[in-house]
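Peer 1: Sequence and predicted structure, then a few things I'm wondering about:
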Amino acid sequence: MNTVIHIWDILVKSNTFNFIVMLFILGWIVKKFAIKDSLEGLKNSVINSIEKAKEEKENAKLELQKAEKSVENLEEEVSSRIKSAKQHAENVAENILLKTEDKIKQIENNIHRAVEAEEKTISAKLASKTAKASSELAKNHIKSMLKAHPELHKKYIEQSIEELG
């Protein structure tokens, strides 16, 4: 029994054991929150939005060409439309980037909070198990000392009686 407790004590104090436990926890968190899928969805959303912006830019160019062919004397109006389309595309791209950054920060914050919560839970469980194991080890040590030296048992009883009186 002492060998098992000694081995357990070595494992608990081992950095390798703690590292393995941390890896399992991080793996569980990644699976639990489907971070990869979330980021992939976010990436696809950004790509789609950029493609939409490119399509809008191409559509604006086509409209410009039609306008130049049909009405050559309206160069100012055409240049205005080009500027508007470019500005719109830039605004959309900038807006997408801002939203993406916000989502990434939000995901990182959620991950950080989840990791902290798991760390606290595991720390509390580990402390509880360590305390129980230490208490059991101390109890067994005291029992073995009293069995090996019966005179100590009598001595401790007398000391306790003196302290009460």
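Peer 2: Cool, got the structure. These numbers come from a predicted model, not from an experiment.
Peer 1: CA atoms for contacts and neighbours, from now on please.
Peer 2: OK.
Peer 1: The residue nearest the centre of the chain in helix, strand or coil?
Peer 2: When C-alpha atoms, centre = their mean is applied to the chain, the residue found nearest the centroid is Ile111 (2.6 Å). The local conformation at Ile111, judged by DSSP: H, G, I helix; E, B strand; the rest coil, is helix.
Peer 1: Count the residues that sit near Lys103.
Peer 2: Lys103: 15 surrounding residues under other C-alpha atoms under 10 Å.
Peer 1: tell me which element it falls in.
Peer 2: helix 75-148 (DSSP states H and E).
Peer 1: Report the angle between the helix or strand following that helix and helix 75-148.
Peer 2: For helix 75-148, the following helix or strand on the C-terminal side (DSSP H and E) is helix 150-164. Put simply, helix 150-164 runs at 110 degrees to helix 75-148, going by axes from the mean of the first three to the mean of the last three C-alpha atoms, to 10 degrees.
Peer 1: before we go on, here's another structure to hold up against the first:
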Amino acid sequence: MNEILHIWDTIVKTNTFNFAVMIALLWWICKKFNIGGILENAKQNVINSIEKSKEEKAAAKEKLEAANELVKNLDSDIASQLNEAGKQGDLLSTDLLHDTENKISRINDNISRVVASEEQTISSRLTNKTATAAVKTAENHIKNILKNTPELHDRYIQESINELDRIQV
């Protein structure tokens, strides 16, 4: 029995036995906790992450190419739009200037018509006032003459009667 113990002691002290025990223990742990499945899931997750990264990289590359395509003609598009805006501005300013000149012309025409109308109104009023003043002056003059020369008064009365007689006949 000593010999068996000695052999057993030698076996336990050798690295091979320790290695075999360690392998058996690892195999039992792997079986118990399904380490193979866990490693397979981790491996699949890594593969999926790599595939997803490749897809995202491809999508980002497509977006970058699309953005580069949009930006490629950006300078010429901006220059074209600025040129078009300049043309539109010139046309707008020309139209605005033309419209303003037309409005000024119409305003001047209206002013001329109003001034002419006011001139006629003032002229008519002035003529009426002048005629009224002339009639009053003539009336005063006739009254003064008749006052100063009473025989003219009688003579005018007689002439008026003669005229009335001639009209009635």
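Peer 2: Yep, it's here. If you're wondering where the values come from, they're calculated on a predicted model, not measured in any experiment.
Peer 1: what TM-score do we get after superposing?
Peer 2: The TM-score (TM-score structural alignment, normalised by the length of structure 1) is 0.51; 96 aligned residues with a C-alpha RMSD of 2.1 Å.
Peer 1: coming back round to it: post-alignment, the helix holding Lys103 of structure 1 versus structure 2, mean distance?
Peer 2: Aligned to structure 2 and superposed, helix 75-148 of structure 1 gives a mean residue distance of 1.5 Å (mean C-alpha distance after the TM-score superposition for structure 1).
Peer 1: In contact with the residue nearest to the centre of structure 1, which residues?
Peer 2: Neighbour list for Ile111 of structure 1: Ile29 [criterion: C-alpha atoms under 8 Å, 6 or more residues apart in numbering].
Peer 1: Roughly how far does it sit from Phe19 of structure 1?
Peer 2: According to C-alpha to C-alpha, to the nearest Å, Ile111 of structure 1 and Phe19 of structure 1 sit 19 Å apart.
Peer 1: And Gln87 of structure 1, by the same measure?
Peer 2: Taken as C-alpha to C-alpha, the span from Gln87 of structure 1 to Phe19 of structure 1 is 51 Å.
Peer 1: What is the distance between stretch 82-100 of structure 1 and the centre of its chain?
Peer 2: Distance, stretch centre to chain centre, for stretch 82-100 of structure 1: 31 Å (C-alpha atoms, centre = their mean, to the nearest Å).
Peer 1: Then stretch 80-90 of structure 2?
Peer 2: That offset, for stretch 80-90 of structure 2, works out to 16 Å (C-alpha atoms, centre = their mean).
Peer 1: for stretch 99-112 of structure 1, same thing?
Peer 2: Here stretch 99-112 of structure 1 is found 11 Å from its chain centre; the criterion is C-alpha atoms, centre = their mean.
Peer 1: what comes up buried for that stretch?
Peer 2: Going by neighbour count (16 or more other C-alpha atoms under 10 Å), the buried part of stretch 99-112 of structure 1 is Thr100, Ile107, Ile111.
Peer 1: just stretch 31-49 of structure 1 next, same as before
Peer 2: Going by neighbour count (16+ other C-alpha under 10 Å), the buried part of stretch 31-49 of structure 1 is Leu42, Val46.
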